[in-house]
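Undergrad: can you look at this prediction? I've put the sequence above it.
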Amino acid sequence: MDISKEDEQCLISIREALEVVRGKWAILVLTLLSLGPQRFNQMRRHLDNVSIKSLTDVLRHFEQHGVINRQVFPTSPVTVEYSLTDKGRAYIPVLREMRIWGETWGGTSEAR
């Protein structure tokens, strides 16, 4: 079976999107940030099993890809807050669809 140019472009685009949201914690971090700006320790509390290194890696990766803003406030101690950029907010409809899918077909759903 041959793949059309359009299908091939679809696969390339999906691969590129997955490169940005790769990793175990990425989707959950995006979900938290879709609710509003968060501080590092706030996110750690909501993501019970995430290590400091894993969360730091995800946040740096998202910052490098322009998905989140990192804002430093000159308080004592320094306060750092993370929020979604326009690029990050553009992912919110995908998160909503994932929620719907999870509610419908997830492990605790009776709709199977």
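TA: Thanks, I have it.

Undergrad: switch to C-alpha atoms for all contacts and neighbour counts from now on
TA: Noted.

Undergrad: L33: how many residues sit nearby?
TA: Neighbour count of L33, defined by other C-alpha atoms under 10 Å: 21.

Undergrad: what's the answer for E63, then?
TA: 18.

Undergrad: cool, and L32?
TA: Neighbours of L32 (other C-alpha under 10 Å): 17.

Undergrad: same deal with T31?
TA: Around T31 there are 16 residues (other C-alpha under 10 Å).

Undergrad: try it against this one:
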Amino acid sequence: MSYDDSCPVCRTAEIVCGKWTLLIIRDLAEGRSRFGELERSLRGISPRTLSLRLRALEEEGIVERQTFPEVPPRVEYALTEKGRALVPLIEDMRSYGTRWLGADGDCSSAGPCAPDAVEADAPPAAVAAA
């Protein structure tokens, strides 16, 4: 099967299937966060990977970065309207996981999906297979 630029499912998958992307969106759905807060909530993600994912989401118009002129500088990340439109997709995934996969744990940012035993930058899909 080949990639089709005109297929809305392909285009959406291209964005949301990146490493950690859905978990970053899940966490930002709760409100603005600083880099360190995201890093702590996504236990196992490296700072480099988090930085790259946030930058990619910013380029896609899903996340906005706001820098405050303070010393030291404060940076916060938030979902844009385009990013908030992905939240129902995440809620549907939560419902699916509960109903069909028996995953009934806390799926907030305080309850990371990646266990400590999994490689630090492993994509969340690899976690389910582990």
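TA: Arrived safely, thanks for sending. Bear in mind that the values here come from a model prediction, so they are computed numbers and not experimental data.

Undergrad: please report the distance of whatever residue of the first structure lines up with C7 of the second structure from K87 of the first structure.
TA: For C7 of the second structure, the aligned position in the first structure is occupied by I12, per TM-score structural alignment. Computed as C-alpha to C-alpha, to the nearest Å, the I12 of the first structure to K87 of the first structure distance reads 19 Å.

Undergrad: do R99 of the first structure as well
TA: Distance from R99 of the first structure to K87 of the first structure, by C-alpha to C-alpha: 20 Å.

Undergrad: do the same with E8 of the first structure
TA: Computed as C-alpha to C-alpha, the E8 of the first structure to K87 of the first structure distance reads 24 Å.

Undergrad: try S13 of the first structure
TA: From S13 of the first structure to K87 of the first structure the distance is 15 Å (C-alpha to C-alpha).

Undergrad: show me what P37 of the first structure lines up with in the second structure.
TA: Using TM-score structural alignment, the partner of P37 of the first structure in the second structure is R32.

Undergrad: check contacts around that match.
TA: Counting by C-alpha atoms under 8 Å, 6 or more residues apart in numbering, R32 of the second structure makes contact with 76-79.

Undergrad: what about 10 Å?
TA: Residues near R32 of the second structure by C-alpha atoms under 10 Å, 6 or more residues apart in numbering: 38, 64-66, 75-79.
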